[in-house]
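A.B. asks: this one's structure only:
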């Protein structure tokens, strides 16, 4: 799809050079974290351990019963350990790490007992126990929980409705700053690790550790390396948002970052506006001079909207149709049309799965499309007003003679008494 030569984007850009190809940012975010995991050995080892523990318990009802019994003896709540999915890696990784953190004492107790047996699975239990009782692995696990917390917040923002392309880079930079701060100030989970870890006794809370238990410095080289790699892959994956004309969209239209000084504001964004107009020259060639003039009017017009969300402010501008901004509005509409996420499409697929179940597999395409459109774009049940729908249903018969309601013929008419119709429908439902 995104190939520069033979992909869909590459083939289209041969004929339309002013197109912009942007990969879904939620997917980009996931790929950047997965790149870091593959590139850092300790993260790759931790991921293999999580997958192995999941398979160890998921493939044996007997072991699940045993670990549940251990949890009851220890009076602990046993959290479900999920599998690591390739599609939703960030979410599944966070849940798996949180489950291991919650169940650490229960799982290590059960693995210790299983490792002492003489069956064929004792070796696997011993290996997983060694990894979970390693101070370096535990430290990495708690650090990764802090990192994934930042990534999860960013991922949720990238999946919001009506996300604009100019909002991506500032939010990504804020996430990188949060990750950088973890080099100098321990996160919530790292603070918990440092509080429970005792190198003198060789314990982490109530869990007996194996192997060396050195003093831990959260600023050590391994922490720096993991954070640097994560930030580097984020920068690499999101580099398109630092290139023209995407970065120029942010400078020209993000009114929340516009300077307050009049002299500075007057010249602010003019070079970036020229870059945008040059890139989309086939579209704005005739209106170029007018757009330059109207951009100054836009700066004054948007001043009262600085407290509003960017999307709502520009949507209001487009819907109002200000005559003095009719040319610059075309550039605004272009900016609003640049999609940077497929989250809404994914939600449509989820809605389709809820609608078309195995018990409703005979729905016609028109019926399915209508129901899907109502489910995705329609009002909520609390806001839905049934009057017009009831009137249309009563008058939409194939023969034009009306419907049978409660055993009586309801004649078609343009003037329908909605109260009487609803009463008849309610009586039918009660019967």
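C.D. replies: Nice, thanks for sending it over. It should be emphasised that the depicted structure is a prediction, and the values quoted were computed from it without experimental measurement. Numbers count the residues shown, from 1 in each chain.

A.B. asks: going forward, measure contacts between C-alpha atoms and count neighbours the same way
C.D. replies: OK.

A.B. asks: which non-adjacent residue is nearest residue 375?
C.D. replies: In space, and not counting its chain neighbours, residue 375 is closest to residue 351: 7.2 Å by C-alpha to C-alpha, 6 or more residues apart in numbering.

A.B. asks: hey, which helix is longest across the protein?
C.D. replies: Counting residues, the longest helix found in the chain (DSSP state H) is helix 135-158.

A.B. asks: Look at the residue nearest to residue 375 and give its secondary structure.
C.D. replies: Following DSSP: H, G, I helix; E, B strand; the rest coil, residue 351 is assigned to helix.

A.B. asks: so it touches residue 371, yeah?
C.D. replies: No. The pair residue 351 and residue 371 does not pass the contact test of C-alpha atoms under 8 Å, sitting 9.8 Å apart.

A.B. asks: re earlier: for residue 189, see how far away the residue nearest to residue 375 is.
C.D. replies: Remark: distance between residue 351 and residue 189 (C-alpha to C-alpha, to the nearest Å) = 36 Å.

A.B. asks: And residue 62, by the same measure?
C.D. replies: Counting by C-alpha to C-alpha, the gap from residue 62 to residue 189 is 32 Å.

A.B. asks: now swap in residue 173 and tell me
C.D. replies: 22 Å.

A.B. asks: Second structure for comparison follows:
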């Protein structure tokens, strides 16, 4: 009785009062659907009959809503006609689709004729369906970088041609012109990475100005850890680390013991004056697991193990001595021997220093507003710090590790003695030489090499020329020749010969004005400069400069927005909602992710689009 479509023909000849009641019912349903979608929770319950004790979120929310308005109470649920309750799941999906469609239309209007880039990532959902997220990056009328989630598309295979076809179809269905495509960003997976057969190459073939800049944020974090594992001893360390963490935190009893030993440890350190008390200080912590899908988790894991080294060893000692099960005792004993080895302690501290140095770069690249020039500066700074660590920090690291070992009664080998592998090879390598050059230097070298390998020569030239527009330090890097080369060589479709001639003179006026303008001086990024031009109205005066800056800012820096989209997907399509169809999931995600747009639409605007559905017109519109 609750299904739409079975509408009595007599209902089409309604009075104004009946139409008004229908509108109230629909508006109430729209409010409830939007609220539930913004929270990412399920609409339906297992049993939605009138006498159900738990009818589901939508019906339950509708019941609460009626208590606050007599007008609503008099027209919903049992007070509504059986064929016009507007509570069926089909109605909920229609309202959801109308709202998602309005969001996508708003994104299209925000972009307009502006140039944009695509950011694409893929992952499996709870039903093991391969889903591809499509995000658009552009600069809005206010000069602000925007990354908007457009759609989630189910792809049956992940070959480059299939993904290329799916992306083109999706953009065309939402009326986006691929002629305005100026950048591509992917997660670096093998099917997207190939120079000739990769996805980015397929787009470059038809749209040569859709430049591919290797997206670095999450991929860089994983690749830096993976690069470190090219060093055999570091690879052994990261193989042992999860086993050690599991042995320490593998049960609730061990976690309770870890907390107790932390409290004892803090009490002793406070009594000895080693640490000080204070608000928020000396909090109880846990040993973190390293996980490839969590930001900075490898750094958190090694840092937490150093911080909780003493309590962790006590937990392992208790298990190895008291546990009744032989396997658990053996695992704890193995983990304890691993933690008490000098090599493990050395690499633990070394990786903390290395990952701490690269972590700031990885975090910087997670920001949606980050521009490519600032990103490259972060890369250069990180590379410089790694080189400095390699050349200057060996002695301080060794002293720190030695002090830590002495504090915890760990045997420090004679560093001047031949390394045990050296004795077998008879090459005379000492312990210090091995840890200094074969482990420490080697681990940093592969990090530096991995960072440098992120960009090819063409992209490096593009970024180098783009840096000539950097407003940092009073436009110190400003170079008219390089900027004109950038426009002529990389954006010939966006600048005619006349534009290039005018650009030279416009740049001269810009350089004479911007460094002394109160709202254009003391800026630290291209993103700030673009926003400043829009706010001051200078974007009209220097329209060619503004056009070039916007083109550079469309270049994607990271796939962080894609990663966040899949985090949202795990919230929306969870184990209890694993039967959601693909369109319903996509509509839910658009509303959940782009909530700031979804909240701007008035009830009347949504009602208008909903009433335009064929079967709704007679019920919701006056004659």
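C.D. replies: Received it, and whenever you're ready, just let me know what you need. Bear in mind the structure is a predicted one, so any value in this text is a computation, not a measurement.

A.B. asks: before we move on, the earlier item: the next helix or strand after the longest helix of structure 1 vs helix 135-158, what angle?
C.D. replies: Reading on from helix 135-158 of structure 1 to the C-terminus, the next helix or strand found by DSSP states H and E is helix 168-181. Between helix 168-181 of structure 1 and helix 135-158, the angle comes out at 160 degrees (axes from the mean of the first three to the mean of the last three C-alpha atoms, to 10 degrees).

A.B. asks: what's the neighbour count on residue 197 of structure 1?
C.D. replies: Applying other C-alpha atoms under 10 Å, we find 23 other residues in the vicinity of residue 197 of structure 1.

A.B. asks: residues touching the closest residue in space to it that isn't next to it in sequence, list them.
C.D. replies: In space, and not counting its chain neighbours, residue 197 of structure 1 is closest to residue 204: 4.5 Å by C-alpha to C-alpha, 6+ apart. Taking C-alpha atoms under 8 Å, 6 or more residues apart in numbering, we find residue 204 of structure 1 in contact with 193, 196, 197, 198.

A.B. asks: tell me the SS of the aligned partner of residue 82 of structure 1 in structure 2?
C.D. replies: Mapped onto structure 2 by TM-score structural alignment, residue 82 of structure 1 lines up with residue 288. What three-state DSSP gives for residue 288 of structure 2 is coil.

A.B. asks: Could you pull up the residues touching residue 288 of structure 2?
C.D. replies: Per C-alpha under 8 Å, 6+ apart, neighbours of residue 288 of structure 2: 245, 297, 300, 301, 302, 304, 305.

A.B. asks: Sitting in helices, which of those do you find?
C.D. replies: Counting by DSSP H, the contacts of residue 288 of structure 2 place 245, 297, 300, 301, 302, 304, 305 in helices.

A.B. asks: Those into CSV, with extra columns for distance to residue 468 of structure 2?
C.D. replies: Listed next are these as CSV, based on distance: C-alpha to C-alpha, whole Å:
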residue, distance to residue 468 of structure 2
245, 48
297, 36
300, 37
301, 40
302, 40
304, 42
305, 44
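
A.B. asks: I'd like the residues you listed laid out as a markdown table, including neighbour count and distance to residue 61 of structure 2.
C.D. replies: Putting these into a markdown table (neighbours: other C-alpha atoms under 10 Å; distance: C-alpha to C-alpha, whole Å) gives the following:
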| residue | neighbour count | distance to residue 61 of structure 2 |
| --- | --- | --- |
| 245 | 20 | 44 |
| 297 | 16 | 38 |
| 300 | 19 | 41 |
| 301 | 21 | 42 |
| 302 | 25 | 46 |
| 304 | 17 | 43 |
| 305 | 23 | 46 |
